[in-house]
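In: sequence and predicted model, in that order:
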Amino acid sequence: MQWIVEGLRAAAHRYGRARVNIAVGYALFVVAAALVSMLTALLYTVPEIAEVGLVQEQLQRVRSIVFDTTAVLLIVLCGFGFIAIWFGVVQPIQAFRERAIAKLSDTSTAEALALSEKSLQRAREQLQVALQDNIELRRELRALRGIEVRADALVEALVAAYTDPMVLVGADGRIVDLTRSACEIAGCSREAAVGQPFAAVLRIYDGTKETPREHPLDHLVAQALEAPSALPRIQSVVLLDQRDVERRAIFSIASVIDRDGHCAGATVRIAPAQSDAGKLPEPMAQSLVVQSVREDVRKQFGDRIEELIRLARMREERHCLLWIRLDQVATISDQHGYLAAEELVRRMAQLVRERLGEKGECYEMATDRIAVLLGFRSLQEGRTTAEHLRQAIASRQIPWKGARLSVTASVAVVPIDAASEGRAQVLAVAEDLVLAIAAAGGNAVRVDEPNEQHLSRRRLDREWLEWIKPRLGDGRAHFISQEIVPLSPGASKPSLECYLRVEDDDGVWLTPGAFMPSLERLRQTGMADLWVLRAVLEQMEREAEAMDGYDTVFLNFSAESLLDAEFNDRVFHTLASSSIPPSRISFEFDERVAAMYAEAFCRFAEIVRPTGAGIALDRCRWTINDELIRRAGVGYIKFHESVIKRAMHDRYDRAHLEWLRTASGLLNVRTVACGVEDEATLEEMRRIGIDYAQGVILNKMGLLMA
């Protein structure tokens, strides 16, 4: 028995107590089942035993013993079965379940720890990135502080060097700096003014009112800051300084706009008002400032492109001109007014400067023209830059009084190299290209390359030149005229404007639009202009008696003629050799083209003015180039027919035209309304005070023609 116990202990130690218990239970169960089977078999064999001689009583006793023994064994068998099931099935399942739960619990804890570790790792990485960003931001902040210090020093130096009265205002409406002359006007020191609200230093009132002090303009600067615009805001004011001294002045307030379109401040320029000039309706006076600034820009552009042409010839290097035409500016001007168009052009020019960066120089040349000079750049680089600028312009929208203004751009890319004949030729090629793009729908880039089409156009230009030369001498060149009628009662006599016509082989009289572009590209317009001058003078001599009823004869000249070195002298000698007084002749130039060739235009005026001949600017729109008018001694301004039509349908444009007429009167310049087609327009021009009118309602064909 001892060895059985030892064996069971060894088995339990080796295989585990649970497994040994299960094995013992199964063994006892098998033994019990065998005994029960044996006794059951014995019970069924009792009758056979009786046959061998057992008595009835003994047989009954044997049956009772076998039955009882079988019942006990069955109970024991059930007990061992329960034990076997409990230890063999239930307990292993329960143990397995407990182990699975424990394992699952261990796994969940491990996963939670792993997730926590990953989260901590991510937070650590984010903290490291944040610390690195903090370091970089601190470096940038130090750099920005350095830039701010240098910018403040530069602004201070510029303000100190600027002699005219000017005040710099921050975005909060407080004075940042002001010039010495502005301090004198304000009646206080610079230290006392800096940091103060503008209205606290300079008290301003509406100078256009009869009683200015009843109309304060305390919020004028604040309005310019709240509604920033690239256009300067002009206002006639009466200002009171710290000593309560009253003086009249003109304020020019220009917003300083960053590249995101936010207002960073404003500059306030103060100009003393002269006589009645300070009483003009100043919202229109922006045109004076715009034209003055644009005239300076054109001069800078002219100097720079001449320099690039010289460098190209000396060093055989190539540069590029990008000539940008904003396609829908005229439509925007018609729909939203002139100021909307000017604002749009200014913003687009600012966008071009931002996109160019250090690669080129941007010049705002006219209401719908922007020039870009790319020094030392190939034609391919110019094409790429032009395409980027075209896309940038097309995608930009400018807010204007609740509307969103947008335009597309036609961009011409013209090389500037050793073969360039000069500024006029380069600009002529560029203008031809953008006009061709516009005619094809606009919003495209074209490059001036020596291809077959380019050579074909040059051949066509030569053909037009050879076509017109003989006609100017064999009687097939003509001119017609149209009357220009004075509108004031008792005014001077009417005038005439003459137009060139050239007879074709089939007898049709062609207008200059057919052949003049070719002559302009070849710089041969001078011969046509001189022919018209001589022919008109000769006809005036022949029709002397009839011409007594007219005051002045206007002749249309091309600005490209002014680039001919001998043209001015020929005009002078033609006037001097004629019996017709030169004072009866007035030379008329397109205002926009004359502004592009301002120096040549002024030289021409200096030569012919001593003879008494007059100068007129044609096709003027919503601006007055006062500097050009003063320099050239312009005597007449002819307003484009679109200006007249808009003035008939828009009160603001009508007020703008009235101001232009008033400003022209202050400059001693007479005004002409072109394209007058009905009596209502004629009466309105007379009411506004326009001096002359021209159009089909007055006269279709004048007296003078040949």
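Out: Looks like it came in fine.
In: CA only for contacts and neighbour counts going forward, please
Out: Will do.
In: which SSE is A100 in?
Out: Secondary structure from DSSP states H and E places A100 in helix 91-161.
In: what's the offset of that helix from the middle of its chain?
Out: 39 Å (CA atoms, centre = their mean, to the nearest Å).
In: again, but for stretch 610-622
Out: With CA atoms, centre = their mean, you get 35 Å for stretch 610-622.
In: what's the answer for stretch 345-354, then?
Out: 6 Å.
In: one more: stretch 443-458?
Out: 28 Å.
In: before we move on, what about stretch 20-34?
Out: 98 Å.
In: now stretch 6-22
Out: The answer for stretch 6-22 is 92 Å, by CA atoms, centre = their mean.
In: mind listing what's buried in it?
Out: The neighbour-count check on stretch 6-22 (16 or more other CA atoms under 10 Å) flags 8, 19-22 as buried.
In: before we move on, what about stretch 693-700?
Out: In stretch 693-700, counting by 16+ other CA under 10 Å, buried: 693-695, 698.
In: just the buried residues of stretch 6-22 now: which is nearest K299?
Out: Closest approach between these and K299, by CA to CA: R19, at 108.9 Å.
In: which ones are touching the closest one?
Out: A12 (CA atoms under 8 Å, 6 or more residues apart in numbering).
In: circling back to that earlier point, which elements pack onto the helix holding A100?
Out: Helices and strands touching helix 91-161, by 3 or more CA pairs under 8 Å, 6 or more residues apart in numbering; DSSP states H and E, are strand 175-178.
In: and the next element down the chain from the strand it packs on?
Out: According to DSSP H and E, the helix or strand after strand 175-178 is helix 180-186.
In: show me what counts as buried in that following helix.
Out: Buried residues in helix 180-186 (16+ other CA under 10 Å): 180-183, 185-186.
In: now swap in stretch 390-402 and tell me
Out: So for stretch 390-402, counting by 16+ other CA under 10 Å, buried means 390, 392-393, 400.
In: same question, stretch 314-329
Out: Quick answer for stretch 314-329 (16+ other CA under 10 Å): 317-329.
In: circling back: sort out for me which of the buried residues of stretch 6-22 are in helices.
Out: 8, 19-22 (DSSP state H).
In: contacting residues for the nearest residue to L703 once chain neighbours are set aside?
Out: Excluding the flanking residues, the one nearest L703 by CA to CA, 6 or more residues apart in numbering is S481, at 6.8 Å. By CA under 8 Å, 6+ apart, the contact set of S481 is 496-499, 701-705.
In: second structure follows, compare the two:
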Amino acid sequence: MTPNPPPLADALGRWRTRLLYTLLLLAVLGSLCALLLWHWGVALVGGSRPLLAALQTALFLVFAGVAWWLAVARPFARLPIDAPAAESGAGAAQLQALQHERDKRAEQLNAMLQMNRTMRDKLARLGAEQQLALRARDALLGATQDPLILTDGGGVVLGVSPAAATALRRAREDLVGKRFEDVVPLFQSGVDAYENHPLPRFLAGVLESRSGIPQIQQAVLLTADREPVTVFVTAGAILDGAGQVIGSTVRFARVESAAAEPTAVPTLSLADAEIGSWAAKLLSREPFERRVEDLIADSHNTGAQHMLLYLRVDDLERINDQAGYWAGEQALWHAAKNFSLALVDAGTGYRCTNNRFATLLIGCDETRALAVAERIRSHAENNELVWEGKRFPCTFSIAVLPVDRDTPKLSELLGAAETLLSEARRRGGNCVLHKIPDEAVKTRQRDDQTWLDWLLPRLDNGRAHLISQETHSLAQPPLKPLLEFFIRVEDDDGVWLEPGHYLPAIERLRQSHRLDLWSLQHLLEALSRDMKLFETHGLASLNLAPQTLLDDGFAEQAFETLAGSMVPAERLCFEIDEAFALSQSSVVQRFMERLRPLGLRFALDRCHTTTGITQLRRLPIDYMKIHPQITRNIEDDALDRTHLEWICQAAHLLGRKTVAINIESPAALALLRGAGVDYVQGSAVNKMGPVMT
């Protein structure tokens, strides 16, 4: 065992310690020799002091030289050989240890960085999945026709369907994030003074039951307008894979009394409520027309004056052309939002058609009505639509008309409103008009009546024709093609005019049913002359004008015409525009129910909104004809392809067939087949069908 070095050697090093010891020894020996020479040296040198000093110096130098060689020179001579070798071995070992430690730390750091990247990627995926789930939830709530509310496990509202917002008469933004009991006041049904009998802990009991079996309760729902509505409330808990309650769904269904007498007061039709949360207070055209007729009768009986505000969205066509159909859909929602916000509590709001809104101001004079109209116009002007970073004006033209003793009937009132809107359009839109210029009245009446006088004789003298176009199957093997028939009317110069030239005027005069009835009769005559046509074709279809469906007698006339024909009704199909079906779903449903017993088929035409899918659940639709704006860019636009695939999947789940129309590119056929489209119509497959009258 090697002894530990002394503390001084440990502090100064061995060679420094030896040097110090040597110097001390030299000093001691020199001092001793100096004393001896001083004592005996004087006698030896004969008393010569210089000689004595020289001897002392020489003796000191001898001792110093010996000490230097022993303590310094000899150790230093051995130092380059021994010390570097020892120090080199120790340094190499220490360096190797440091390198090993560095490698170990580097491996630990890389492992931590990899773990960090993995966690970051996982968080990104979870975030993306969460956003996708939220978008899917909102899309499903927006598409459902039912009044549906979704809550979390604590009873806080997470999502609200448009129909539920309509039932509560509140915007969805006012409901989400609040407790169910605070925003959905429910009271016990069948008791006097229901306000004093709230429904105790209904949703809390559902959540605490930990059962997915729905619970049904009849209750009184108090809307934001303080209107009591008797409803069936169906609530069920949502359970995860472990059986834990994570939320609930709550549905409402109005309790209809079979003994209730018809009332003229406009009531909310949940089936007509499809415009969204900001249009939660907007009713459809049917209750609007009932209410106007009631006010006309009231004015004739009592002399009271009311006011009608009739609005048109000015820039809808331009937005559709410049930014596409998605922007057009957003523009409608944006217009409904502006209208609802600016209307406040001035009156009840209505959505009459796709781009027509209205409100009725009860017991209001013209001055106040003009002020309300200007407030609505100004609000829309100052709140433009923002779409993909671009701003689009989304203004209103507003017609202000009195409902008083001088108002003859509904059709003339709406005709006057349309005349004002036409004049507003001529002036560039974004204005409020309440007086019809005499020239505008004469021009409008002359134009509309001129078209009607032009059309009716041509229907009887052989100058109106039906042409056809085939719709081909994309299935393998292909099914029989379908036939769609169109009306064309000869002008004086021999040009065959499409309905777009004369149909708007005919609809304003409420005479479109005459044109559609003529088309149906002549279609049946043409088919009865060539019944073998159905051996090669599946069915024949005819498009009906929206105004025709509003005619009270057309359904009965069509029923009698079909029943008296030898052409089987199950080989015929009526096409109805999707926008009209959305805004007038109750009218369309009654029309279909009247003719469906004959076996007649129905198609929803020009579908391009996701809300159109909800009509498939309730209306007896056999075919869904997809708007060409969706299919126009499917070769380049992934969003359009995804939208098309979603529509086809939803339609197929409900047993409906899909048709892509106005297809001009043969290259699009493979994409349409891959998206799940059943039939295709357009010049890419057929320009002219086999039948022309």
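Out: Sure, I can see it. Treat the numbers as computed from the prediction; the structure is a model and nothing was measured.
In: got a TM-score for the pair?
Out: For these two chains in superposition, a TM-score of 0.59 is obtained (TM-score structural alignment, normalised by the length of the second structure); 468 aligned residues with a CA RMSD of 4.0 Å.
In: one step back: now do the SS call for the residue nearest to L703 of the first structure.
Out: strand (DSSP: H, G, I helix; E, B strand; the rest coil).
In: which part of the first structure matches the helix or strand containing K104 of the second structure?
Out: In this structure, K104 of the second structure sits in helix 74-143 according to DSSP H and E. With TM-score structural alignment applied, helix 74-143 of the second structure matches no range in the first structure.
In: and the very next helix or strand once past that helix, what does it pack onto?
Out: Per DSSP H and E, the first helix or strand lying C-terminal to helix 74-143 of the second structure is strand 148-152. Secondary-structure packing of strand 148-152 of the second structure (3+ CA pairs under 8 Å, 6+ apart): strand 157-160, helix 162-168, strand 245-254.
In: these: which one's closest to W40 of the second structure?
Out: Nearest to W40 of the second structure, of those and by CA to CA, is strand 245-254 at 115.8 Å.
In: which residues are contacting the closest one?
Out: By CA under 8 Å, 6+ apart, strand 245-254 of the second structure touches 146-155, 164, 206-207, 210, 229-240.
In: so how far is it off the chain centroid?
Out: 22 Å.
In: residues of it that come out buried?
Out: Result for strand 245-254 of the second structure [16+ other CA under 10 Å]: buried residues 245-254.
In: rebuild the residues you listed as TSV, extending it with distance to A111 of the second structure.
Out: Below are those laid out as TSV (distance: CA to CA, whole Å):
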residue	distance to A111 of the second structure
V245	39
I246	37
G247	40
S248	43
T249	45
V250	49
R251	52
F252	55
A253	58
R254	62
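In: tell me the one of the residues you listed nearest A77 of the second structure?
Out: Among these, and counting by CA to CA, the member closest to A77 of the second structure is I246, at 87.2 Å.
In: could you measure from that closest one over to R137 of the second structure?
Out: 15 Å (CA to CA, to the nearest Å).
In: the residue nearest to A67 of the second structure when sequence neighbours are not counted - how many residues pack around it?
Out: Nearest residue to A67 of the second structure, sequence neighbours excluded (CA to CA, 6+ apart): T22, at 5.7 Å. Using other CA atoms under 10 Å, T22 of the second structure has 21 neighbouring residues.
In: relative to strand 245-254, how tilted is the longest strand along the second structure?
Out: Assignment by DSSP state E gives strand 228-239 as the longest strand of the second structure. Here strand 228-239 of the second structure points in a direction 150 degrees away from that of strand 245-254 (axes from the mean of the first three to the mean of the last three CA atoms, to 10 degrees).
In: quick one on the thing from earlier: format the buried residues of stretch 390-402 of the first structure as TSV; extra columns: distance to E117 of the first structure.
Out: Converted to TSV, those look like this (distance: CA to CA, whole Å):
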residue	distance to E117 of the first structure
R390	53
A392	49
I393	52
W400	56
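In: just the ones in strands from the residues you listed, please.
Out: Short answer: those in strands (DSSP E) are W400.
In: closest one of the buried residues of stretch 390-402 of the first structure to E354 of the first structure?
Out: Looking across those and measuring by CA to CA, the closest to E354 of the first structure is A392, at 10.5 Å.
In: aligned counterpart of the closest one in the second structure, please.
Out: In the second structure, A392 of the first structure lands on H379 (TM-score structural alignment).
In: what do we get in the first structure for D438 of the second structure?
Out: By TM-score structural alignment, D438 of the second structure lines up with N451.
In: count the neighbours of that match for me.
Out: 8.
In: what residues does it make contact with?
Out: Contacts of N451 of the first structure (CA under 8 Å, 6+ apart): none.
In: repeat for D368 of the first structure
Out: 325-327, 329, 345.
In: how about those, which pair is most distant?
Out: D327 and V345 (11.0 Å).
In: separation between the match of D438 of the second structure and L113 of the first structure?
Out: In terms of CA to CA, N451 of the first structure sits 74 Å off from L113 of the first structure.
In: quick check, F376 of the first structure in a strand?
Out: No: applying three-state DSSP, one finds F376 of the first structure to be coil, outside a strand.
In: tell me which residue of the second structure lines up with it.
Out: So, by TM-score structural alignment, F376 of the first structure is matched to G363.
In: surely that match and Q305 touch.
Out: Yes: G363 of the second structure sits in contact with Q305 when judged by CA atoms under 8 Å, with a separation of 5.5 Å.
In: map A514 of the first structure onto the second structure.
Out: Match for A514 of the first structure (TM-score structural alignment): H501.
In: tell me how many other residues surround that match.
Out: 10.
In: helix, strand, or coil at it?
Out: Per three-state DSSP, H501 of the second structure ends up helix.
In: from the chain's centroid, how far away is stretch 541-556 of the second structure?
Out: 33 Å.
In: corresponding residues in the first structure for that stretch?
Out: Mapped onto the first structure with TM-score structural alignment as the criterion, stretch 541-556 of the second structure occupies residues 554-569.
In: residues making contact with the matching stretch?
Out: With CA under 8 Å, 6+ apart as the criterion, stretch 554-569 of the first structure contacts 424, 495-499, 520, 523-526, 529, 532-533, 585-590, 593-594, 597, 600-601, 604, 607-608.
In: what's the neighbour count on N116 of the second structure?
Out: With other CA under 10 Å as criterion, N116 of the second structure counts 12.
In: next: F589 of the first structure.
Out: For F589 of the first structure, using other CA under 10 Å, the count is 20.
In: and it, what pairs with it in the second structure?
Out: Match for F589 of the first structure (TM-score structural alignment): I576.
In: got a list of contacts for the strand or helix carrying that match?
Out: Under the criterion DSSP H and E, the helix or strand holding I576 of the second structure is strand 572-577. Residues from elsewhere that reach strand 572-577 of the second structure, judged by CA under 8 Å, 6+ apart: 539-546, 600-607.
In: many thanks, we can stop here.
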